[in-house]
Every structure is written in structure tokens, then in C-alpha cells.
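Undergrad: Have a look at this prediction, sequence included:
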Amino acid sequence: MLLRRVLRSISIPLIVLLFVPIVHAQGITRQAFKDSVQNLPYFSIHKDNYFISGTPTNTSINSNTANAKYQISFKQMITRSALPFDTYLFVTYSQKAFWDVYKESYPFREINFNPTIGVGKAIFDKNDRLKGVGSVYFEHESNGRDSIFSRSWNRLSLEYTTEFGDRLRARGKVWLPFSYKEGNSDILDYRGLGELQLSYEVKPDKLYIEVLLRKGLTWDTKGAFRPRIYFNPFRRNIANQYLMMEWYVGQAESLMDYKPFTSMVRIGYVIKSNELSLLKGK
């Protein structure tokens, strides 16, 4: 029964992935990867760090429906030395906030906290070229509130990122949830058990298109579709800074209100993560 629910949850992302040409980029060698890891900073950006603001497309626009969203995310390498099975240990912390900046007192509607601890491993092909990066980690996500407003869940996650050709990157993620029944027992009907993210480099260091797909466990349309467009307006790529437009369509954008359907278009500033730039040999 659980296997059937897992397959149902990730069926759409897998179908999309089947239509991607299986042509991997020429990755760096195993030795070059080990040398590069030694030069990586211990502290770095994990997910995108951004501040964006916008309005809904499926309801009236006013100070109650328009808002801002921002995210702060970082990663700390515990060790750059290879652990057993050539893995490395890391912790991450991400904080996503929904801010009602158009209301008189500028209140925060909700803040979601997402700390993790895990191990990562580089995957090489038979020619000792870097093929992808996998991670296994424990993560907790909550809104930091109590009583009837408390929303939280824990999961053991498996993630794999690889390159297809020179411009397309795919990230697949599945999770095994636990300790989530209190306050949000049906959250998997909206979050599902996995997600797929595809990122296409239209113009290097200038223009990117990214799509995230997530399907809930029910047979209906519950889930999420989140396209993003990144554009660098600067003449040079200054510290990975971009303008970003995001359209979030679906459920579970936040933990507190994970059931209602959302359609929000937001635009703003982002410092784009480049933690997996080694996949391109950078």
C-alpha cells in the first residue's frame, strides 16, 4: 500500500523525466572533484536566498491577498575530508517567511523553519567522470507555533542531482515522513512523497528557466507547479545576483495554510545557489 502511494506521488515527475534526453555532460574527473572539494568554503548558500513580492491571479487583489515572501538558506560543511564510502557530512538551515507588507502594521503571516543534517556523496561513471551528487538527510520543518496553530513534520530524504547535456539540470527528491500526524495528519495528500525540479540554462550566467513539480497522494489535482525565470541584468555576473519571477500554483506553499489552492505571481531579487556548480566543472 505504501509503495503504491509512493509511485502515485512521484508518477508525474517521473513521466516528465522520461522525455528528457539522457545525454550527460562531460563531468570533471574523480581526482579533480576531490581537489575542488578541498577549496570549497565550509559555509555557503544552500537554496536560493531571495526577497520577492506579488499578487494572486485567482482572487481579488488587496492588502490581504498581496504579500512578500523571502527565504534565507545556508549550508555548513562539517568536514571536507572523505568519510566512509567517500561521503561528507553537512548541516543546512532554511527559513521561508510570508510577510504581509501591504497591511498597516506589516505583520508576518507565517515563518517556516527547515533545519537538516545529512551526508552527501559524489557519483562517478565508469570513466571516473562526475555524473551526479546524491544526499541522504534528516530534515525537520515547522512553523514554530504551538496549540492549534502548530504545523510540523519530519522526514528522511533522499536527493539526487545530475546534468543532462550542457544546459539541463534535474533534481529528484523522495522522502519517508514520520512524526507528522498531530495538527496536519493529511499533509501528504498535498505534499506527496517526492518532487522533481528541472532547471534549463537559456544563456549562461544570464537567463535560466526552472520548474518544480510536486504531486499529492490523492488522485485529484492536489500538488504544486512552480515555474521560475531568473534574469541577470548586470553586465557581469556579480555574486550570482538575479531578478526572479515566480508563479506558484497549487497547495502547500506554506505549512499553516497547506490545504487552500494558491496561485501567486511574485517578482524580486535573488542570490542564486551555485553549490552544485561542480557538475559543470566550475
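TA: Nice, I can see it.
Undergrad: Only C-alpha atoms from now on, for both contacts and neighbour counts.
TA: Fine.
Undergrad: can you confirm residue 16 is in a helix?
TA: Yes: counting by DSSP: H, G, I helix; E, B strand; the rest coil, residue 16 is found in a helix.
Undergrad: And the helices in the stretch 51-200 of the chain?
TA: For the stretch 51-200 of the chain, the helices defined by DSSP state H, counting those that start in this stretch cover 181-184, 188-191.
Undergrad: Quick one, which of the ones you listed gets closest to residue 49.
TA: helix 188-191 (22.1 Å; CA to CA).
Undergrad: by contact count, what packs against that closest one?
TA: Helices and strands touching helix 188-191, by 3 or more CA pairs under 8 Å, 6 or more residues apart in numbering; DSSP states H and E, are strand 207-215.
Undergrad: Show me the contact partners of the next helix or strand after the strand it packs on.
TA: Sequence order places strand 223-231 as the next helix or strand after strand 207-215, per DSSP states H and E. Outside strand 223-231, the residues that touch it by CA atoms under 8 Å, 6 or more residues apart in numbering are 190-192, 206-216, 242-252.
Undergrad: hold the first one in mind and look at this next one:
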Amino acid sequence: MELKTPDQLRQMRRAGLVVHAAIAATLAQVRPGVSTRELDAVAADTIRTAGATPSFLGYGAVEGIGGFQGVTCLSVNEEVVHGVPGDRVLAVGDLLSIDCGAVVEGWHGDSAVTVAVGAVADDLAALSEATRRAMWQGIGAAQLGGNVADISAAVERSVHAEPASYGIVEEYVGHGIGSAMHQPPDVPNLVTRRFGRPSRGPTIVEGLALAIEPMLTLGDPDNHVLDDDWTVVTDDGRPAAHWEHTITVTARGLWVLTADDGGEAALAELGIPFGPLAD
């Protein structure tokens, strides 16, 4: 696992704030009639204006294959994750996941939100909120000396405590992050699948940064990849939601690198110490 110095974590915080700004700018343009390609252009402009580099554009490129064709992953309704920006036009009642990454001085930030397009059905709004709650419960479980499985267990517990039943996507997980967007360790959203029980897996130590990202479905979580080799959709065609933040744990507490306030307000609601590094 890559452990960052305090200065490197500060660079990741800079990247995290660029990601936050890009998502905020994109959210401001979400409306019926806009295409995902148009939204992607908004994020691209925000990232480049900040002097940063998009993490996703060209990701996965190998000889003869250009990699991901977008600055953001924009996933609508049945699209779980990795939706490629294009000609799909948003309509009232859609659920949209905006996933964005940026690099500053070689250090990455990665975050995602799910937003309603106009008025949405109550069950879709509840799905998104359950996913957001699960993310924050997972974040709140991260502590020095604990284990990655504690995060997984907290996400799973949160989902199972919801009044409605949701599918938890197993194949796509959180991850370490730093000088590369995806690094060890994996952060699963089902503890029983990977670790068997809590208090297993890699130990959380100072300098480790993690992206925590539950993905829930309104129906069955089984999924497949479309012919574009990127977009993941539910097998039953029912909607999904996705929330994500990049975090680190300092000696003082938790620091959410991709939250505008560093996570201070949400952590206070959970009764968890907020622990940013001093500038």
C-alpha cells in the first residue's frame, strides 16, 4: 500500500477540491434536455481551468485502444457505473450518477454523487439517499489501527438497516488512491464476500488514502458491461445509485479530501473527529 507524506496528502486535497468544483459545476447544469456529452464538457472545462488534469480521460488505454472517452463517468438510471458521456439526453425522473477524478502535481482525487433530474419517484430518491448514508457510515468506520473490513462492514450494515431492500453491487469496489487512481487495497461494500467478518484485511495507518464508494440497486445487483466495454448496467434494467469520497485518517481524525468542508459537517453529525492536516 502506498503511504503518503503530509505534503502529498495536501496535494491530494488540492485535487479533491478540483473534483468537488467540477462536480458542483456539472450539477448546476443538470436539467431535462441536456446530454451527458454536454455535462462532460462542463466538468472538463472546470478541471482544466483549475490547472489540473482529468483522471478518467484515456484511462485504460493500451496499444490500439484509446481508453475511456470522457472526463466524467455519467451513469443514468440502470447504468450502475462507468457510463460513457455521449448523446443520451436526460429526462424528468432520471437518476444520474456523476463520477469525476482529477490529478494535481501527480496526485489524484476521486468522488461521485447521484442526483435527481427534476422530480423523481420516491423509491429512486430513497435509493440515492440510502447509498449516500452507506458511504458516510463507511467513512465513519475508518480509524487508525482498524481494518479495511470495518469500512466494508459499516457499509453493509447501513444498507441492511434501511426500511427498503437494496442490492449491493459486489464486483465494483472502493480502492486505495494516490499517485495512481486505483491502488491497493480494495474496499469492498460487502464484508462477508471478501473478508468473512469485520476486523480483517489491511490495517488503516497514517498516510493511507482510500476512495469509499458504495453502489446500490433498486432491484437485483447482478450486472453486465455494454458493448462499449465500459458502461455497467443492471441485468434487470432497474435503477442504481453511486456515491463516493476520497478520505484519509490522520492522528487527529478523518479528513474527506473531496468534500468542500473536508467532511467536517457530516462527521460532526456522526460524532466522529474531524482531522485535517495543518496548512
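TA: Cool, the structure landed. What you see is a predicted model; the values in this text were computed from it and never measured.
Undergrad: What would you report as the TM-score here?
TA: The TM-score (TM-score structural alignment, normalised by the length of the second structure) is 0.28; 138 aligned residues with a CA RMSD of 6.6 Å.
Undergrad: follow-up on the earlier one: so which of the helices of the stretch 51-200 of the first structure is nearest residue 118 of the first structure?
TA: Residue 118 of the first structure sits nearest to helix 188-191 of all the helices of the stretch 51-200 of the first structure, at 21.3 Å, using CA to CA.
Undergrad: residue contacts, the nearest residue to residue 159 of the first structure once chain neighbours are set aside?
TA: In this structure, residue 159 of the first structure finds its nearest non-sequential neighbour in residue 173, 4.3 Å apart by CA to CA, 6 or more residues apart in numbering. Neighbouring residues of residue 173 of the first structure by CA under 8 Å, 6+ apart: 157, 158, 159, 160, 194, 195, 196.
Undergrad: ok, back up a step: just say which of the helices of the stretch 51-200 of the first structure is most tucked in.
TA: helix 188-191 (a mean of 22; mean count of other CA atoms under 10 Å).
Undergrad: can I assume residue 154 of the second structure is in contact with residue 148?
TA: No: the criterion here is CA atoms under 8 Å, and residue 154 of the second structure misses it with residue 148 at 10.2 Å.
Undergrad: now residue 211 of the second structure: how far from residue 37 of the second structure?
TA: Residue 211 of the second structure sits 25 Å away from residue 37 of the second structure, going by CA to CA, to the nearest Å.
Undergrad: again with residue 155 of the second structure
TA: 32 Å.
Undergrad: Settle it for me: which of those two has more neighbours?
TA: Applying other CA atoms under 10 Å to residue 155 of the second structure and residue 37 shows that residue 155 carries more neighbours, namely 29 against 18.
Undergrad: Can you verify my assumption that that one contacts residue 135?
TA: Yes: the criterion here is CA under 8 Å, and residue 155 of the second structure meets it with residue 135 at 6.4 Å.
Undergrad: Identify, by residue count, the longest helix of the second structure.
TA: helix 6-28 (DSSP state H).
Undergrad: Which strands or helices does it pack on?
TA: Using 3+ CA pairs under 8 Å, 6+ apart, helix 6-28 of the second structure is in contact with helix 36-49, strand 95-104, strand 107-116.
Undergrad: Mind giving me the packing neighbours of the second one?
TA: To tie it back to what came earlier, the one meant is strand 95-104 of the second structure. Judged by 3+ CA pairs under 8 Å, 6+ apart, strand 95-104 of the second structure is in contact with helix 6-28, strand 53-54, strand 72-76, strand 107-116, strand 240-242.
Undergrad: Next, the angle from it to helix 36-49.
TA: 20 degrees (axes from the mean of the first three to the mean of the last three CA atoms, to 10 degrees).
Undergrad: what does the last one give?
TA: Here strand 107-116 of the second structure runs at an angle of 150 degrees relative to helix 36-49 (the same axes, to 10 degrees).
Undergrad: If we go by neighbour counts, what in the helix or strand that comes right after strand 107-116 of the second structure is buried?
TA: Next helix or strand after strand 107-116 of the second structure toward the C-terminus (DSSP H and E): helix 122-140. By neighbour count on 16 or more other CA atoms under 10 Å, the buried set for helix 122-140 of the second structure is 124-140.
Undergrad: which other helices and strands contact helix 122-140 of the second structure?
TA: Under the contact rule (3+ CA pairs under 8 Å, 6+ apart), helix 122-140 of the second structure is packed against strand 107-116, helix 148-160, strand 209-212, strand 215-217, strand 240-242, helix 264-270.
Undergrad: Let's see that with 6 Å instead.
TA: Under the contact criterion of 3 or more CA pairs under 6 Å, 6 or more residues apart in numbering; DSSP states H and E, helix 122-140 of the second structure touches helix 148-160.
Undergrad: Now do the helix it packs on against helix 122-140, angle only.
TA: 160 degrees.
Undergrad: Can you tell me which helices and strands helix 148-160 of the second structure packs against?
TA: Helices and strands touching helix 148-160 of the second structure, by 3+ CA pairs under 6 Å, 6+ apart, are helix 122-140, helix 191-194.
Undergrad: Would you agree residue 137 of the first structure is in contact with residue 157?
TA: Yes: here residue 137 of the first structure reaches residue 157: they are 5.4 Å apart, a contact under CA atoms under 6 Å.
Undergrad: ok, now which ones touch the closest residue to residue 112 of the second structure other than its chain neighbours?
TA: When the adjacent residues along the chain are set aside, residue 112 of the second structure lies closest to residue 99, with 4.1 Å between them (CA to CA, 6+ apart). With contact set as CA atoms under 6 Å, 6 or more residues apart in numbering, residue 99 of the second structure has these partners: 72, 73, 111, 112.
Undergrad: which of the residues you listed has the most neighbours?
TA: residue 72 (33 neighbours).
Undergrad: need the longest strand for the first structure.
TA: Counting by DSSP state E, the longest strand found in the first structure is strand 108-124.
Undergrad: Buried residues of that strand, list them for me.
TA: The neighbour-count check on strand 108-124 of the first structure (16+ other CA under 10 Å) flags 110-124 as buried.
Undergrad: For residue 247 of the first structure, the count of nearby residues, please.
TA: For residue 247 of the first structure, the neighbour count with other CA under 10 Å is 21.
Undergrad: one step back: please identify the buried residues of the longest helix of the second structure?
TA: Residues 8-27 are the ones in helix 6-28 of the second structure that count as buried (16+ other CA under 10 Å).
Undergrad: re the thing from before, so how far is residue 193 of the second structure from the residue nearest to residue 112 of the second structure?
TA: According to CA to CA, residue 99 of the second structure stands 25 Å off from residue 193 of the second structure.
Undergrad: swap in residue 267 of the second structure?
TA: When distance is defined by CA to CA, residue 267 of the second structure is 27 Å away from residue 193 of the second structure.
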